[in-house]
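**Q** Sequence and predicted structure, then a few things I'm wondering about:
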Amino acid sequence: MSITYKDAAGIEGMRVAGRLASEVLDYITPFIKPGITTNDIDRLASECMAQQGSISATLNYQPPGYVPYPKSLCTSVNHQVCHGIPNDKPLKKGDIVNVDVTVIKDGWHGDNSRMYLIGDCSIAAKRLCHITYESMWQGIMRVKPGARLGDIGHAIQTFAEKNGFSVVREFCGHGIGKGFHEEPQVLHYGRPGTLEELQPGMIFTIEPMINAGKRDIKDGPEKDGWSIVTRDHSLSAQWEHTVLVTETGYEVLTLSAGSPPIPAFVPQNIPAQAVASA
């Protein structure tokens, strides 16, 4: 499968889908506090999508070798790395949870995730979530025509490891558009100057999964065919944005009014359209 380059109409469709995906996270944010269940979060997101006129890309999603995914989003708690399935267990003070939302609007996919701190969390948990967020932006900053995918992965890996954390290797970002998962694969580790060259019209996710302990992972104890956890039971965090390669740099498509602030170290070369909504 080859990389698809979006034209002006495709880019505009992806802008809409990306904004809606981010607005789902805006909508659920006030509700995420001790006592809420991840099933509650899933229900709230479904209600928001219905109001938007979007649909969930994850509900009944079934790549080869997998059982159908049963929920409208993914919720990965504490040492869950990714693909946690919402359930009826209440979140408690001190938990951290990644909420990963992908919507489809007019055939286009918008994909993003955020970390949420439940009540007062440990300094270690806060630091992991903070450094993971900054790691994602270290990768985003490298996006421009002529750069290589290896530049993104190298920036993420070196920043995370410099701060004492490890990068999960088995999962990566991906191209996105009319398809949920398209080419290219976007590794969150690697060597600069390697892999595919970035060109205008490419759209892909950057979504590093960073562990507090070692990078090794395994299937979750739920044996649900989806959930992945850290092998050493250490905390894991993830953030995700969908990014467009523009003629001069990048545009983050999954920004909305409630998006977390962009780190101060990021040059403000984001298009005014994106900054205004951020």
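**A** Okay, I see it.
**Q** okay, CA-based contacts and neighbour counts for the rest of this
**A** Fine.
**Q** With adjacent residues omitted, what lies nearest to D106?
**A** Among residues not flanking D106 along the chain, G13 sits closest, at 7.5 Å (CA to CA, 6 or more residues apart in numbering).
**Q** now that neighbour: how far from D7?
**A** 10 Å (CA to CA, to the nearest Å).
**Q** more crowded one of these two?
**A** Neighbours per residue, other CA atoms under 10 Å: of G13 and D7, the larger number sits with G13, 20 against 12.
**Q** Any chance you could list what contacts whichever strand or helix holds the more buried one?
**A** Here G13 is covered by helix 8-28, with elements defined by DSSP states H and E. Here helix 8-28 makes contact (CA atoms under 8 Å, 6 or more residues apart in numbering) with 41, 44-45, 48-49, 52, 54, 99, 101-106, 108-114, 177, 201, 242, 253-259.
**Q** helix or strand right after that helix?
**A** helix 38-52.
**Q** Correct me if wrong: E196 contacts I152.
**A** No - using CA atoms under 8 Å as the test, E196 is too far from I152 to be in contact (10.9 Å).
**Q** Please say which of these two ends up with more neighbours.
**A** I152 (29 against 16).
**Q** Check the gap between that one and I32 for me.
**A** 31 Å.
**Q** re the thing from before, which residues do G13 and D7 both contact?
**A** With CA under 8 Å, 6+ apart as the test, G13 and D7 reach no residue in common.
**Q** ok, so what distance separates the spatially most central residue of the chain from P68?
**A** For the chain, the residue nearest the mean C-alpha position is E240 (2.2 Å; CA atoms, centre = their mean). E240 sits 23 Å away from P68 when distances are taken as CA to CA.
**Q** so what's F159 up against?
**A** S135, Q138.
**Q** thinking I152 is in contact with W137, fair?
**A** No - using CA under 8 Å as the test, I152 is too far from W137 to be in contact (9.6 Å).
**Q** for stretch 215-235, the distance to its chain's centre please.
**A** 18 Å (CA atoms, centre = their mean, to the nearest Å).
**Q** Put this next to the previous one:
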Amino acid sequence: MGFRDRGVEIKTPEQIALMREAGLVVGETLDLVRRTVKPGMTTGALDAVAEDHIRSRGATPSFLGYHGFPGTLCVSVNDEVVHGIPGDRVINDGDVVSIDCGAIVQGWHGDAAVTVPVGEVPDEVCELIRVTEEAMWRGIAAAALGGRVTDISHAVESYVRSQGDYGILEEYVGHGIGSAMHQPPNVPNYGRPGRGPKLVRGLALAVEPMIVLGSPETTVLDDDWTVVTDDGSWAAHSENTFTLTPDGAWVLTALDGGEAKLAELGVPFGGR
């Protein structure tokens, strides 16, 4: 492991392999909670399912206790964008639930998020979820060895802008990840390409667009965690952790390593 460009952590192939193990735990957990969430369930019950699965795989939840955060998941409903605290809130038919999950294996982190419609959800909200997830993949697909971090940012923003009049949160961004959950560099979801640290082998990044139907202006609630839209518009959040190998991109938190989606986008797959 080494450090370049003001604290950017460069991992060895062996360390990336451990991040893949953590990423698989995250991917499995999100797949499980996606299938588990249903009307009448509390966000706390969903959190318990996630914690049980992470620990059953010999991993540790990244979020639990992080700066005092009390949950294994961030569970954000409707106009809550990110960092929702799981608890007694009941999930209803028609809600949209953003679920962010992290896990640690032998000191190495994986981090990913999905947004799940529960029951009958308006078409415009389903489209918001689709656009957010696709923008994340377009960002990953824009990354190549020798490129720059904001190549990802520009691809995310360009795709979102091409799809309609959505709000892109600017205050909350993606990030480097490795021996800590949040590391340099920041990965904004907007901006001009060709800026920021160089994309090199051993760098791992979490790409995570947060997109809203209305204004991107937000407020943090009195719990000091939950971020909500000021205008009450609904939000979606999508995230994956990835790295670059000489063969291409490898999505460490996707169960198939991102192979299918990268092929759809015409991007080489760098996993194994």
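**A** Perfect, thanks for sending it. What you see is a predicted model; the values in this text were computed from it and never measured.
**Q** Tell me how the two chains score on TM-score.
**A** For this chain pair, the superposition-based TM-score is 0.93 by TM-score structural alignment, normalised by the length of the second structure; 266 aligned residues with a CA RMSD of 1.8 Å.
**Q** Could you tell me how many residues sit around the residue nearest to the residue nearest to the centre of the first structure when sequence neighbours are not counted?
**A** Distances taken as CA to CA, 6+ apart place E207 nearest to E240 of the first structure, at 4.1 Å, with adjacent residues excluded. For E207 of the first structure, the tally of surrounding residues (other CA under 10 Å) stands at 30.
**Q** cool, and A9 of the first structure?
**A** The burial count for A9 of the first structure: 9, using other CA under 10 Å.
**Q** Could you check which residue of the second structure pairs with it?
**A** Taking TM-score structural alignment, A9 of the first structure has E14 as its aligned residue in the second structure.
**Q** Now do that match against G202 of the second structure, distance only.
**A** Noted for E14 of the second structure: a distance of 10 Å to G202 of the second structure, by CA to CA.
**Q** Kindly report the same for D222 of the second structure.
**A** 39 Å.
**Q** Of these two, which one has the most company?
**A** Regarding D222 of the second structure and G202, a neighbour count based on other CA under 10 Å identifies G202 as having more, with 20 against 8.
**Q** ok, the residue of the second structure positioned farthest from its centre - contacts?
**A** Within the second structure, G40 marks the point farthest from the mean C-alpha position, 25.6 Å out by CA atoms, centre = their mean. By CA under 8 Å, 6+ apart, G40 of the second structure lies in contact with V90, I91, N92.
**Q** so can I have CSV of these showing neighbour count?
**A** Conversion of these to CSV gives the following (neighbours: other CA atoms under 10 Å):
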residue, neighbour count
V90, 16
I91, 19
N92, 16
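**Q** can you tell me which of those residues are in helices?
**A** When DSSP state H defines the helices, the subset of the contacts of G40 of the second structure inside them is empty.
**Q** What are the boundaries of the strands in the stretch 151-272 of the second structure?
**A** 167-168, 174-176, 183-187, 204-207, 210-212, 218-220, 227-229, 235-237, 240-245, 248-251 (DSSP state E, counting those that start in this stretch).
**Q** Mean neighbour count and distance to R272 of the second structure added to those strands, as a markdown table?
**A** Putting the strands of the stretch 151-272 of the second structure into a markdown table (neighbours: other CA atoms under 10 Å; distance: least, CA to CA, whole Å) gives the following:
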| stretch | mean neighbour count | distance to R272 of the second structure |
| --- | --- | --- |
| strand 167-168 | 22 | 33 |
| strand 174-176 | 22 | 22 |
| strand 183-187 | 20 | 25 |
| strand 204-207 | 29 | 16 |
| strand 210-212 | 27 | 29 |
| strand 218-220 | 16 | 40 |
| strand 227-229 | 22 | 37 |
| strand 235-237 | 31 | 27 |
| strand 240-245 | 26 | 10 |
| strand 248-251 | 24 | 8 |
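**Q** Using a markdown table, lay out these together with distance to G119 of the second structure.
**A** A markdown table is the format used below for the strands of the stretch 151-272 of the second structure (distance: least, CA to CA, whole Å):
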| stretch | distance to G119 of the second structure |
| --- | --- |
| strand 167-168 | 25 |
| strand 174-176 | 29 |
| strand 183-187 | 33 |
| strand 204-207 | 27 |
| strand 210-212 | 20 |
| strand 218-220 | 26 |
| strand 227-229 | 22 |
| strand 235-237 | 16 |
| strand 240-245 | 25 |
| strand 248-251 | 29 |
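**Q** between the ones you listed, which gets nearest to F3 of the second structure?
**A** Closest approach to F3 of the second structure among these (CA to CA): strand 183-187, 10.2 Å.
**Q** What span of the first structure is the closest one aligned with?
**A** Under TM-score structural alignment, the match for strand 183-187 of the second structure is residues 182-186.
**Q** Next, the mean deviation of that stretch compared to the second structure.
**A** Once superposed with the second structure, the aligned residues differ from stretch 182-186 of the first structure by a mean of 0.9 Å; criterion: mean CA distance after the TM-score superposition for the first structure.
**Q** Now find how far off-centre that stretch is within its chain.
**A** On CA atoms, centre = their mean, the centre of stretch 182-186 of the first structure falls 14 Å from that of its chain.
**Q** what sits up against that stretch?
**A** Residues from elsewhere that reach stretch 182-186 of the first structure (CA under 8 Å, 6+ apart): 1-4, 149, 152-153, 172-176, 196, 204-206.
**Q** same thing but at 7 Å, please
**A** M1, S2, I3, L149, C172, G173, H174, G175, I176, I206 (CA atoms under 7 Å, 6 or more residues apart in numbering).
**Q** what about A272 of the first structure, how many neighbours?
**A** Residues lying near A272 of the first structure (other CA under 10 Å) number 11.
**Q** Repeat that for the one 4 residues further on.
**A** The number of residues packed near A276 of the first structure is 11, by other CA under 10 Å.
**Q** a helix runs through it, doesn't it?
**A** Yes - assessed by DSSP: H, G, I helix; E, B strand; the rest coil, A276 of the first structure belongs to a helix.
**Q** how close does it sit to L244 of the first structure?
**A** Taking CA to CA as the measure, A276 of the first structure and L244 of the first structure are separated by 17 Å.
**Q** same deal with A237 of the first structure?
**A** Distance of A237 of the first structure to L244 of the first structure, given as CA to CA: 23 Å.
**Q** Repeat that for L198 of the first structure.
**A** 10 Å.
**Q** try V143 of the first structure
**A** V143 of the first structure is 8 Å from L244 of the first structure, by CA to CA.
**Q** D95 of the first structure too?
**A** Per CA to CA, D95 of the first structure is found 33 Å from L244 of the first structure.
**Q** S46 of the first structure too?
**A** From S46 of the first structure to L244 of the first structure the distance is 26 Å (CA to CA).
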